[in-house]
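J.: 3D model of this:
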Amino acid sequence: MKIIDKSVYNFSKDNEPIERAKPGDILLFKTLDCFGGQISSENQLVHELDLTKANPAAGPVYIEDAEPGDVLVVDILDITVGSIGFACSIPNSGPLHEGSEVRTKVIPIEDGYAKYNDIYWPINPMVGVIGTAPETGSIACGYADNHGGNIDSKLIKKGSRVYLPIRVKGALFQLGDLHATMGDGEICGTGIEICGEVLTKISIIKNLELNWPITETISHWYVNATGKSYDESLMIASKELCRLMKPVYNWDQTDVFIYLSLQGDVGINQGTRPMYDDMVNVRIGIPKVQGKEPLIKNKSE
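T.: Next up is the predicted model:
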């Protein structure tokens, strides 16, 4: 097992890898919270922090034999989190910011439960930031695009599998931004932000077209996509899901379109505005069907 315990704040092909790994390797990522440990009390507010150090991601890891046009497969084997998390409201961000204070809430994690005011609920840890390097440029870890990044899907958790497009040699894989729990949409701008560890297993699918990250759960396939509006994001995700479905289901686009209205599952991963300049992350998924081939075949299995 290889341990990844250093972080960067952007996805870029120019980032120097801190570790090398081979398909089949087990990687343990040790992650900071989304503000890099800057918050230690409820007296510290988001707008007082150094936000150039937001959403650190552990890595990157150079994956041997990974080439542009391949797909990186990441199995989330386990997630453990710290004993103290926090959530914050953010100035001018989210649907209730008018009339709300900018506030930091420290949230203890006790015996697998989060304590918020006078109520408790079981934690369900997830990975917010996960991705590979884009072909060109540099993208801050707080943003998402077709390389992955700040996808913020609560379905990227223990037992899930994530498929990521590879656009540079070695992939340059990294992850971070754990949440003990988070609601769909993350409407105040944070989940229960927390440090922790993520145990993963990696593999590669050679020469497979994939335009956007995919999450596979025990029961569903989901495309994650990002646009400047809900409508644009949903269109992007639907087109990619349709492209993947057509050869497996042997249906035309119209039959896929109707089916998605009957059995499709649409969710907003991250929709807080104007914090992310009108960036909306959505997912659209379909149930796995007995007798149908998987949308993506992992030939290493």
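J.: from here on, just use CA atoms for contacts and neighbour counts.
T.: Fine.
J.: Gln38: neighbouring residues, count only.
T.: 17 (other Cα atoms under 10 Å).
J.: next, the contact list for it, please.
T.: Leu49 (Cα atoms under 8 Å, 6 or more residues apart in numbering).
J.: so it is in which element?
T.: Under the criterion DSSP states H and E, no helix or strand holds Gln38.
J.: thought Pro165 was touching His147?
T.: Yes - assessed by Cα atoms under 8 Å, Pro165 is found in contact with His147 at 6.3 Å.
J.: run this one through as well so I can compare:
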Amino acid sequence: MIRRQGPSPLYYEASPGNRPTLWVEPGEVFEVVTQMNRGPDISVVPYHLLEDWSEYHSYQVERANPSSGAIWVHGAEPGMVIEVVIENMELAPVGYVAFSGNNTMFPSAPLTDEKLGAARVVRIHDNQVIWDAGLTIPARPMIGMMAVAPTHEAQSTVRVGHWGGNMDVQEVGPGARVRLVVNVPGALLHIGDVHALQGDGEISGTGIETSALVRLRVELMPRPAEMIWPRIVTPDYIFTVGADRPAESAFRVAVSELIRWLHADYGLEPREAVLLLSQVLEARATQVVNPTITYVAGVRQEILRGLV
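T.: Predicted coordinates for the structure are as follows:
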């Protein structure tokens, strides 16, 4: 029988002080039920979505990006890396997108007044987001917040750092492997903030916020000496994650991490890695609305297979 972490208790910080709520073995398949972020007033919800909204959404959510418990991984110790393998995600049938109206990203546009805020509640069906009667968009399920506990401090699940956190990277979905450096015994894995879809930048402040049943397993590996920030491996790419402000600082972190990875695992001298990345690097800001901006830097696997 597959063990499951329910949507409670909710943690709003990734913290070494959080009580573990599920204990798993390396390689064991388990499930996490995530909680949707607190959404717009019920007056915004279309009548035909009210029943699903009442089932999958809760106005009791206190803050953004709650984690469904904290998962203890047996055998995980500082000096190791956990690799979180996302096997499957079953989305709830309803979600929402919201914009507060006071977004300082656009000071020259008329979008800095709370009275101009907007929200939309949408149906999610057959891996499609039903935007309205005329527009259906393919869903791309992702886990926005994935973190381990930092060594000493508690970090808000809104923040991003070397522990992971609210990275909001679209590639963190089914088929991806997310690698995080272990800071405390058991790692204390935190999962939350599922999106059915999200554009680069997440410029309204949300993706299609929803909940999901997520099937995962965790593997253990030694920590590479050069690894500090999260890494993501997909069938088509490898990515490094960096976060900072301004955006160019986040970009610098992500690319520096990628150069070190290419040197350690693929034998490229750093100067040769720079020459290659100048031609084939793929990088972007996946969100610009959190306290720090998330950048990913990646290379296609087909390029890496050609390295001798």
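J.: any shared contact partners between Pro165 and His147 of the first structure?
T.: Shared contacts of Pro165 of the first structure and His147 (Cα under 8 Å, 6+ apart): Thr132, Trp212, Pro213.
J.: among those residues, who's most crowded?
T.: Result: Thr132 is most packed of those (other Cα under 10 Å), 28 neighbours.
J.: which of Pro165 and His147 of the first structure has more residues huddled nearby?
T.: Shown here are Pro165 of the first structure and His147; by other Cα under 10 Å, Pro165 has more neighbours (28 against 24).
J.: what do we get in the second structure for that one?
T.: Correspondence of Pro165 of the first structure to the second structure, assessed by TM-score structural alignment: Val181.
J.: compute the first-to-last residue distance for stretch 154-171 of the first structure.
T.: The first residue of stretch 154-171 of the first structure is 24 Å away from its last residue (Cα to Cα, to the nearest Å).
J.: please identify the buried residues of it?
T.: 154-158, 160-171 (16 or more other Cα atoms under 10 Å).
J.: with stretch 129-139 of the second structure instead?
T.: Within stretch 129-139 of the second structure, the residues that count as buried by 16+ other Cα under 10 Å are Val129, Ile130, Ala139.
J.: where does stretch 192-203 of the second structure end up in the first structure?
T.: Counting by TM-score structural alignment, stretch 192-203 of the second structure corresponds to 176-187 in the first structure.
J.: try stretch 25-34 of the second structure
T.: The aligned range for stretch 25-34 of the second structure in the first structure is 22-31, by TM-score structural alignment.
J.: just say helix, strand or coil for the aligned residue in the second structure for Ala133 of the first structure.
T.: Counting by TM-score structural alignment, Ala133 of the first structure corresponds to Ala149 in the second structure. What DSSP: H, G, I helix; E, B strand; the rest coil gives for Ala149 of the second structure is coil.
J.: wait, what's in contact with Ala149 of the second structure?
T.: Counting by Cα under 8 Å, 6+ apart, Ala149 of the second structure touches Ala14, Ser15, Pro16, Trp163, Val182, Asn183, Val184, Ala187, Leu188, Leu189, His190.
J.: change it to 10 Å
T.: 13-18, 70, 155, 163-165, 181-190 (Cα atoms under 10 Å, 6 or more residues apart in numbering).
J.: mind listing the helices for the stretch 201-308 of the second structure?
T.: Secondary structure of the stretch 201-308 of the second structure (DSSP state H, counting those that start in this stretch): helices at 247-266, 270-280, 301-305.
J.: dump those helices to JSON lines, plus mean neighbour count.
T.: What follows is those, written out as JSON lines (neighbours: other Cα atoms under 10 Å):
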{"stretch": "helix 247-266", "mean neighbour count": "19"}
{"stretch": "helix 270-280", "mean neighbour count": "14"}
{"stretch": "helix 301-305", "mean neighbour count": "12"}
